[in-house]
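> pasting the sequence and the predicted model now:
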Amino acid sequence: MKKVTKIAEVKNPNVKLKRIRVAAYCRVSTDSDAQLESLETQKTHYEKYITARDDWEFAGLYFDKGITGTKKERRPELLRLIDDCKAGKVDFIVTKSISRFSRNTLDCLELVRKLLDLRIPIYFEKENLNTGSMESELFLAILSSMAEGESVSISQNSKWSIQKRFENGTFKISYPPYGYDWDGEKMLINPEQAAIVKEIFAALLSGKGTQAIADDLNRRGVPTKRTGHWTSTTIRGMLGNEKYVGDCIFQKSFSDSSFNRHANHGEKGQYLLKRHHEAIIRREDFEAAQGLINQRANEKGVTKGSAKYQSRYAFSGKIICGECGDTFKRRIHSCTDYKYAAWCCNTHIQDKSRCSMLYVRDDSLKQAFVTMMNKLVYGHRVILKPYIDALKHSSADDSLRHIQEIQTLMAQNTEKRETLTKLMTQGIIDQILYSRETNELLSQADSFRDEMEALKNTVSEDVTKVTEATVLLHFAEKGGMVPVFEEELFEKFVSRIIIRSRTEACFELKCGLTLKERM
């Protein structure tokens, strides 16, 4: 029998073991002392936990304070961690539990997939779960769903508690409006800000508009609550805030089942508590201000909360500056013996050095639309018909063909995963190879699904364009020349207007066409 002698490996002292860069993520939901103490404990734990291992290199600690875990967009440190992972600064992530990482199932799975695409696993201590060695996402989905359910339960308990405080008038307003400060128990008047509040109400009652009031405050350098910029919207909100007369309406907004915040327009009950705190404005002046605001709205035929309130003119929100990309605002210009309406770039109004686009007259823009429509009516056979035919026979066919190709690739992907499962079951390949290859195939399948969804959206957009173009063609075939501007016609066919100069406007139609017109 042949004798085999094992020769032991010789470790080269000059070869350094490659260390994995490990980062930790922590989060607490509130700014309470107990929660912040918990955060400090977590930070200390992870610094010791990571540095204790020779094969790990401490890559940083990322922590969010007083922030909900239901929305990843609201957690800047988590987003910074993802950005650092993309930049190649992190190889591995450690966190306390799934609920600390994310209470939203979709967000959790999306983040895990995104990090796995970067080949960066996450280790959840509480669940003893390493995403780098998972055979599937099922276990993670179940656990993150439980975390989301726990968040919903906590949210419902919190809402019940807040609701009771609404009903008995003990709810505390931790962030009071401009003019007030919070001392931890009640709202107190801020004398400097209160003087500005009184000035705003007095200016309105003297006949000034909200934009003129905002411009005056900005010109004088008066700081806002958050040292921002005064706008007419801010002024309108203050003029309608009942807190300035000492009253308080609870539940002006609410969260839906997806944790999104909405203004309460009657969907939920509200609670009015009079004489909740010291008033800044006399009730008579406040009611006079509301009467004046309502009178101005009635004169313009505007009802608060209606669609017309949000877009009171046909061009509102639809005119885009071709230089800076901002929207245009309607203003009244005065000449010696007459006035006229014009549309001005919002950026140009605030700072002419940032945008040099000059105003365009409302009547010129309307006439340009009439001219453009009449050209379509006159030339629909050479413009609209060929355009519809091209839409029907080009991009949609290519997209459908591409969708079929992706479906074939997805079927092949599924077969490969099934083959891997059989090979692993028969012991031909080990668990590590199976997990790595399966994760790659799952990631590839996700990419295929995303691409297919985008193509389906493209096909849907093309179908919409064909529909819109057909409606426009029928109008052009049956309708005569357009004599004057019709608001209904504009809203029916035009998506938006790009202003290139005072003499050129580009009408982007809902059917996908963009037509230039001189003014």
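Received, thanks. No experiment lies behind these values; they were computed from the predicted model shown.

> please count neighbours and contacts with C-alpha atoms only from this point.
Noted.

> following the longest helix that the chain contains, which helix or strand shows up next?
For the chain, the helix that runs over the most residues, judged by DSSP state H, is helix 431-478. Toward the C-terminal end, the helix or strand that comes next after helix 431-478 (DSSP states H and E) is helix 487-493.

> quick one: buried residues of that following helix?
By neighbour count, and taking 16 or more other Cα atoms under 10 Å as the criterion, the buried residues in helix 487-493 are F490, F493.

> so what secondary structure elements neighbour the next helix or strand after that helix?
Past helix 487-493, further along toward the C-terminus, the next helix or strand under DSSP H and E is strand 494-501. In terms of contact count using 3 or more Cα pairs under 8 Å, 6 or more residues apart in numbering; DSSP states H and E, strand 494-501 is assigned the packing partners strand 319-321, strand 504-509.

> what comes up buried for strand 494-501?
Using 16+ other Cα under 10 Å, the residues of strand 494-501 that count as buried are V494, S495, R496, I497, I498, I499, S501.

> how many degrees apart are it and strand 504-509 in direction?
In this structure, strand 494-501 runs at an angle of 160 degrees to strand 504-509, with axes from the mean of the first three to the mean of the last three Cα atoms, to 10 degrees as the basis.

> before we go on, here's another structure to hold up against the first:
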Amino acid sequence: MISSNDYAGNEPKRPAVQIRAAEYVRMSTDHQKYSTENQSEAIRVYANAHGIELVRTYKDAGKSGLKIDNRDALQQLIEDVQSENTDFTIILVYDVSRWGRFQDADESAYYEYICKRAGISVHYCAEQFSNDDSPISTIIKNLKRAMAGEYSRDLSVKVTAGMKNLARKGLRQGGAAGFGLRRTLIDENGTLKGTLERGMQKSIQTDRVILTLGPPDEVNLVREIYKAFVIQGKNEHQIALNLNERGILTDLKRPWTRGTVHELLINEKYIGNNVWYRRSFKLKKRHVRNPPDMWIRVQNVFEAIIERDLFEAAKTIINARSYHMSDENMLYLLKQLYYQKGMLSGIIINECNDLPSSSAYSSRFGSLIQAYSLVGYTPTRDYCYIEVNRTLRKLHPEILDQILNNLHAISCDVHRDQKTDQLIINDEFSLSLVIARCIPTFTGHLRWKIHFDTSLIPDITVVVRMDKTNQIPFDYYLFPSIDVLSQRLKLSEDNDFNLDAYRFDDLNYLYTLAVRVPISEIAS
């Protein structure tokens, strides 16, 4: 029972010296009960009950607990603890799973041990055990850590199984449609709902995506390419030159190259096959190239553009280039290319008519890196970025023109500064465009480095983040000038809310801002 002496002005008495604590909260995409607000509320109840004063908050919102990577708040917490830059002696966490769902329970224990070694203990407020290093609490805590990791493994298995099942039903699991094809949305009953344009995503969870034939001129051109390759004996380079001379662009509105023609000739979707799971990326680990026997391949689920016999003939011609070539000959040609170019990459190999494709080298020698090492080339970095940057420079005016046309379509008055490429919209605000190249890390994570021209100071900067292939936009950011505080910005797949508040799947919000609203009445 609490007596009246325990209160002074309706406030309970506190110890003369309160224990100072920091709270750590994290939310990924779990159930709402794990929202950071609910975690903080439970932590505050615990703190009040134990006479603890909260002086610091470390929050990772929208962050996976599988790894410490991308969890900036937890990294900062550990850094502060190790540098003794703290004004607290306790860390309060909602439960063990919020500390992390590490796949190695020892990793979870390691970060807690770092805190303990610095004299800072970790308390799990919603757990039924006291973190007092007793044998019972240690056993239960380790079991909880294992269960937290197992939850993610079990969820990953279920999600992958579900996607495999959808792929077996002939439903498209991500990726661009490709030249001559279109992504088409269907509802749960299989009724066609419309075409998804490039960059568009479905908005209803139960909807699915299939591939359907594109415009007749594109379909006919795909057939023409196969016949030129198989019947007329033209190679990919010759076909690309012919298409470019005729002014025909790819589905990404770019000139054709040997590589883009080659990709069209080897993709099974043109004979109606749905092939998925060539690569996998589970539990935030590295991307894995799966062997062909693991692929999900379902035949004749899409309307075919190319007859199977014609496709197999093209495949035979391509395979024959390296089938009769010895390892020594393949490496000799690769070494000659290296001496000629000074470096090697998959793009450089695929654009060379006299060499087998990069996939042939990867298949024959285990990987491109292994083939490089056999000819004495050790890449210090991936020089593919040179070609990617060249492509993105060409893409910049295309996207800017697209924005300009869309603004004109909604009756906006738009002026384009030919010197700076800024758009002045309705004489009200200025807009600048930045395209950010996607940079995959060696761990499989995606990064984007954004460079702002702060000398321009536009009212809005549209940042286009490219996908991991740097072929199509991944998403868009609309940054107002007030929040462009530096020339450089680094983005990952998951960012803090103060950044992702400006993220959009498309540019519809920009057009909503720009559209003129008629004033029907003016108050006198």
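The structure has been received and is ready for your questions. What you are looking at is a predicted structure, and each value in this text was computed from that prediction instead of being measured.

> can you give me the TM-score here?
Superposed pair, TM-score by TM-score structural alignment, normalised by the length of structure 1: 0.42. Supporting alignment: 297 aligned residues with a Cα RMSD of 5.5 Å.

> what helices and strands are in contact with the longest helix of structure 1?
Right, helix 431-478 of structure 1 is packed against helix 105-117, helix 362-378, helix 380-393, helix 395-425 by 3+ Cα pairs under 8 Å, 6+ apart.

> got the angle between the first one and helix 431-478?
Relative orientation of helix 105-117 of structure 1 and helix 431-478, computed by the same axes, to 10 degrees: 120 degrees.

> what's the first helix or strand after helix 105-117 of structure 1?
From helix 105-117 of structure 1 onward toward the C-terminus, using DSSP H and E, the following helix or strand is strand 122-124.

> and whichever helix or strand comes after that next one, what does it pack onto?
Next in sequence after strand 122-124 of structure 1, counting helices and strands by DSSP H and E, comes strand 129-130. Identification of packing neighbours for strand 129-130 of structure 1 by 3+ Cα pairs under 8 Å, 6+ apart yields strand 122-124.

> before we move on, back to that, the inter-axis angle of the longest helix of structure 1 versus helix 395-425?
170 degrees.

> which of the helices and strands packed on strand 494-501 of structure 1 sits most buried?
strand 319-321 (a mean of 23; mean count of other Cα atoms under 10 Å).

> which elements pack onto that strand?
Other elements packing on strand 319-321 of structure 1 under the criterion 3+ Cα pairs under 8 Å, 6+ apart are strand 328-334, strand 494-501.

> may I see these organised as CSV, with distance to E37 of structure 1 added?
Shown next, in CSV, are those (distance: least, Cα to Cα, whole Å):
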stretch, distance to E37 of structure 1
strand 328-334, 50
strand 494-501, 53
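
> N413 of structure 1: which of the ones you listed is closest?
Ranking those by distance to N413 of structure 1, with Cα to Cα as the measure, places strand 494-501 first at 41.1 Å.

> list the buried residues for the longest helix along structure 2?
With DSSP H setting the assignment, residue counts place helix 135-168 as the longest helix in structure 2. Burial within helix 135-168 of structure 2, assessed by neighbour count using 16+ other Cα under 10 Å, is assigned to 140-142, 144-150, 152-153, 163-164, 167-168.

> tell me the one of those residues nearest R488 of structure 2?
For these, the residue nearest R488 of structure 2 by Cα to Cα is S152; the value is 34.4 Å.

> tell me how far the closest one lies from S97 of structure 2.
Summarising the geometry, the distance separating S152 of structure 2 from S97 of structure 2, computed by Cα to Cα, to the nearest Å, is 10 Å.

> repeat that for M466 of structure 2.
Taking Cα to Cα as the measure, M466 of structure 2 falls 33 Å from S97 of structure 2.

> ok, now V298 of structure 2?
Applying Cα to Cα, one obtains 39 Å for the distance of V298 of structure 2 from S97 of structure 2.
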